[in-house]
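# Predicted model and sequence follow; I will ask about them next.
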Amino acid sequence: MEGGADALPARVSLKVAPGASKESVDGWLGETLKVRVVAPPERGKANAAAEKIVALALGISPDDVSIISGHHSARKTIEIQGLSVGQIRSRTDVSTWT
């Protein structure tokens, strides 16, 4: 099933490492997408940065990425509008980036 504006949101497991020296999408470990953010884990700063970097990697608006669980944990579940899980995995496969 292809994603689109009327598609159900895709849910993805996310592991966020806050306080990193640089922001990056580090690829997949099994079913979990790993990201690093510079922002500290306080007052939602790391969560907002994680949503933004995932959106940037996917080429979509940050408004289309939402953390739905794990707000106070490194392990989160995010919902992404307009893309299928397959499209998300393809766009975040760091082994294909140049």
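Happy to help now that I have it.

# From here on, just use CA atoms for contacts and neighbour counts.
Fine.

# Measure how buried the closest residue in space to residue 94 that isn't next to it in sequence is and give me the count.
Leaving out its chain neighbours, the residue that sits closest to residue 94 by C-alpha to C-alpha, 6 or more residues apart in numbering is residue 27, at 5.4 Å. If you count neighbours by other C-alpha atoms under 10 Å, residue 27 ends up with 16.

# then this one, side by side with the first:
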Amino acid sequence: MSAFSAFPDHVRLTVRLTPNGGRDAIDGIETNAEGQDYLKARVAAVPENGKANKALIALLSKKLRIPKSAVGFISGETARKKILRIDGDPEDLSKRLKTLAEG
């Protein structure tokens, strides 16, 4: 299973976020014990008042060269594991995510 899946008008991305991680970075793809893949990300922001989530959206929008408004949460706003919806052309986004994950 991939860390992201394409739909007709968006891509869903599974992320494991480490807040207070010292820097904003994408650390590649990892697989958990259940065999699920996720994108590892870290942000310097603290997990208070949505600061880490905002930093994650800013990081992904910068790396993928998309507007922040194209990234939203499906689930996990208060958890480390999050599922994001990224609006846009799924084929283009999938290519960008593969490049980003390979790093």
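Looks like it came in fine. What you are looking at is a predicted structure, and each value in this text was computed from that prediction instead of being measured.

# Can you pull the TM-score for these?
Aligned and superposed, the two chains score 0.81 in TM-score terms (TM-score structural alignment, normalised by the length of structure 1); 90 aligned residues with a C-alpha RMSD of 1.8 Å.

# so the residue nearest to residue 94 of structure 1 touches residue 16, yeah?
No - using C-alpha atoms under 8 Å as the test, residue 27 of structure 1 is too far from residue 16 to be in contact (11.6 Å).

# Tell me the residues that contact both of those two, please.
34-35 (C-alpha atoms under 8 Å, 6 or more residues apart in numbering).

# In this structure residue 91 of structure 1 contacts residue 57, no?
Yes - judged on C-alpha under 8 Å, residue 91 of structure 1 makes contact with residue 57 at a distance of 7.0 Å.

# Distance check, the nearest residue in space to residue 8 of structure 2 that is not next to it in sequence against residue 61 of structure 2.
In space, not counting the residues next to it along the chain, residue 8 of structure 2 is nearest to residue 90; the distance is 6.7 Å by C-alpha to C-alpha, 6+ apart. Distance of residue 90 of structure 2 to residue 61 of structure 2, given as C-alpha to C-alpha, to the nearest Å: 15 Å.
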